[in-house]
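Colleague: missing the sequence, but the structure's below:
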């Protein structure tokens, strides 16, 4: 694995944040389920060549490698060295020899055009700048007839994110939601269509649940340490403003309490598109 060039503050925060989160694949069933469902959307066949963007700890890459077999191959790309170390340990334990891991900036990765049969990006879209531009480049990496499969987050997801979007306006800050590009099925459709894909399918899966008040309180600190929040909200506010925002958040939580708890939505979209065979 070659060291990646981390060329700005945001990339450095992403690098540090995910180096601290190398056990995310052990935090319940959410990530393994999403990875498995995304793979099912893409109809992988033995012998195919796969690119897994923002591979993390290899949930998609490992399952894909088991399907394509030794006649196929998988390349997993991620910025986080810690994530890739965790992935490599799982690959070694599984005895797989058809996966190559690359520590690279996914905005600047360079692969031959018309090379991969399938490209995946599972739960990585919110952290990638310039998604339309990157999608067009990934389109180039796919063979004609190849399939791209991505996950996106709905605009209703996360009580904290939705609060921050509203609250940021009080401070003259625009806080882009994590679902900026994938907020609705229509946006997902347009995102892939504008990147040159056809036969697009967008399906929805609901992972939201009711949480207790204490858990909803704790989400504030968790989200505030996320790189997206740090770069788009925290850096613009002083400590008094942050404390005031937190107080407003807690007050709003009081209005959301139901007998079942507080609903924390997490709706995902699985987006699948095909590169045209000819133009």
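Modeller: Looks like it came in fine. Everything numeric here is computed off the predicted structure, so don't read it as measured data.
Colleague: use CA for all of it now, contacts and neighbours both
Modeller: Noted.
Colleague: which secondary structure elements does the helix of greatest length in the chain contact?
Modeller: Assignment by DSSP state H gives helix 239-256 as the longest helix of the chain. In terms of contacts (3 or more C-alpha pairs under 8 Å, 6 or more residues apart in numbering; DSSP states H and E), helix 239-256 is packed against helix 159-168, helix 213-224, strand 262-264.
Colleague: and the contacts of the second one?
Modeller: Residues outside helix 213-224 that contact it (C-alpha atoms under 8 Å, 6 or more residues apart in numbering): 160, 161, 229, 230, 234, 246, 250, 253, 257, 261, 262.
Colleague: most neighbours among those residues, which one is it?
Modeller: Highest neighbour count within these, by other C-alpha atoms under 10 Å: residue 161, with 22 neighbours.
Colleague: put this beside the first:
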């Protein structure tokens, strides 16, 4: 599959789920956004680029961090996501955020412009992650920092394995069975380090944190699947069989619930590196 077609399909899925992306079951997005900005520790008045911004969890956290003297540029391929973010910007009267429908792998920004570049749970959708990071470094100033988040190996387990096996019973498999699903491409923290190093970044740091919580029950697990990138898999199930698929999957998830509900593991890597300083001229 061509890179262009892949990106088109990603945009299509996220346009589809935009209306439900802020569902309470998916509260790990704002949790991760707050932690990402805490790790980044941006200086007030600086410029931040937020890639794969979605409905703006990181964008809004970044806007608070840099204050009205700073600037945040939010980029996403899915226009419906940015429409939702625009509604929030208007609602809260935020004036220092700019929205751009743009491919994160081919940015229309000048070199060395942003003080910080971040991407939360989006880098693994890029066909070529190293090339993407190099592009992000291009628009970041020398000495500026790049950071991304990615799901660790235990995230969404064991429910995700049950979901994928259920899909296989319907003949739905990854186009490349030798490769993990997009969200698991960076499950190994060593792979995060390798990417940052290959992109020419320095002072690399990768830390892993658990951002999990309890869902009310298995029905909220379906809310997670239906309102996120996994919707693309669900849409491959024949419409006439979707309800039976849902019922069968939730029946196998139900025994995992306890008195507190259903535990949702959100082990998350926070990976970052600095763009090397410009060579000193003599």
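Modeller: Done, it's in. Values in this document were obtained by computation on a predicted structure and should not be read as measured data.
Colleague: got the contacts of helix 213-224 of structure 1 as CSV, with distance to residue 105 of structure 1 columns?
Modeller: Output for the contacts of helix 213-224 of structure 1, formatted as CSV (distance: C-alpha to C-alpha, whole Å):
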residue, distance to residue 105 of structure 1
160, 28
161, 26
229, 20
230, 20
234, 24
246, 34
250, 37
253, 38
257, 42
261, 40
262, 38
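Colleague: quick check, nearest of those residues to residue 128 of structure 1?
Modeller: The nearest member of the contacts of helix 213-224 of structure 1 to residue 128 of structure 1, counting by C-alpha to C-alpha, is residue 229 at 13.9 Å.
Colleague: for the closest one, helix, strand, or coil?
Modeller: helix (DSSP: H, G, I helix; E, B strand; the rest coil).
Colleague: show the contacting residues for it.
Modeller: Neighbours of residue 229 of structure 1 in contact, by C-alpha under 8 Å, 6+ apart: 175, 223.
Colleague: and it, how far is that from residue 102 of structure 1?
Modeller: With distances taken as C-alpha to C-alpha, to the nearest Å, residue 229 of structure 1 is found 27 Å from residue 102 of structure 1.
Colleague: quick one on the thing from earlier: distance to residue 9 of structure 1 added to the helices and strands packed on helix 239-256 of structure 1, as JSON lines?
Modeller: Shown next, in JSON lines, are those (distance: least, C-alpha to C-alpha, whole Å):
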{"stretch": "helix 159-168", "distance to residue 9 of structure 1": "21"}
{"stretch": "helix 213-224", "distance to residue 9 of structure 1": "16"}
{"stretch": "strand 262-264", "distance to residue 9 of structure 1": "30"}
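Colleague: closest one to residue 55 of structure 1 among these?
Modeller: Here helix 213-224 is closest among these (C-alpha to C-alpha), at 21.7 Å.
Colleague: quick one: the strands in the stretch 51-200 of structure 1?
Modeller: Secondary structure of the stretch 51-200 of structure 1 by DSSP state E, counting those that start in this stretch: the strands cover 73-78, 99-103, 116-121, 142-153, 198-206.
Colleague: please identify which of those strands is closest to residue 40 of structure 1.
Modeller: Comparison of these against residue 40 of structure 1 by C-alpha to C-alpha identifies strand 142-153 as nearest, at 9.6 Å.
Colleague: now check structure 2 for the residue matching residue 84 of structure 1.
Modeller: Taking TM-score structural alignment, residue 84 of structure 1 has residue 82 as its aligned residue in structure 2.
Colleague: picking that back up, now tabulate the strands of the stretch 51-200 of structure 1 in JSON lines and tack on mean neighbour count.
Modeller: Below are the strands of the stretch 51-200 of structure 1 laid out as JSON lines (neighbours: other C-alpha atoms under 10 Å):
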{"stretch": "strand 73-78", "mean neighbour count": "24"}
{"stretch": "strand 99-103", "mean neighbour count": "20"}
{"stretch": "strand 116-121", "mean neighbour count": "24"}
{"stretch": "strand 142-153", "mean neighbour count": "24"}
{"stretch": "strand 198-206", "mean neighbour count": "16"}
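Colleague: in JSON lines, list these along with distance to residue 279 of structure 1.
Modeller: Shown next, in JSON lines, are the strands of the stretch 51-200 of structure 1 (distance: least, C-alpha to C-alpha, whole Å):
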{"stretch": "strand 73-78", "distance to residue 279 of structure 1": "27"}
{"stretch": "strand 99-103", "distance to residue 279 of structure 1": "32"}
{"stretch": "strand 116-121", "distance to residue 279 of structure 1": "18"}
{"stretch": "strand 142-153", "distance to residue 279 of structure 1": "10"}
{"stretch": "strand 198-206", "distance to residue 279 of structure 1": "11"}
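Colleague: nearest to residue 277 of structure 1 among those would be which one?
Modeller: Checking those against residue 277 of structure 1 by C-alpha to C-alpha gives strand 142-153 as the closest, at 4.4 Å.
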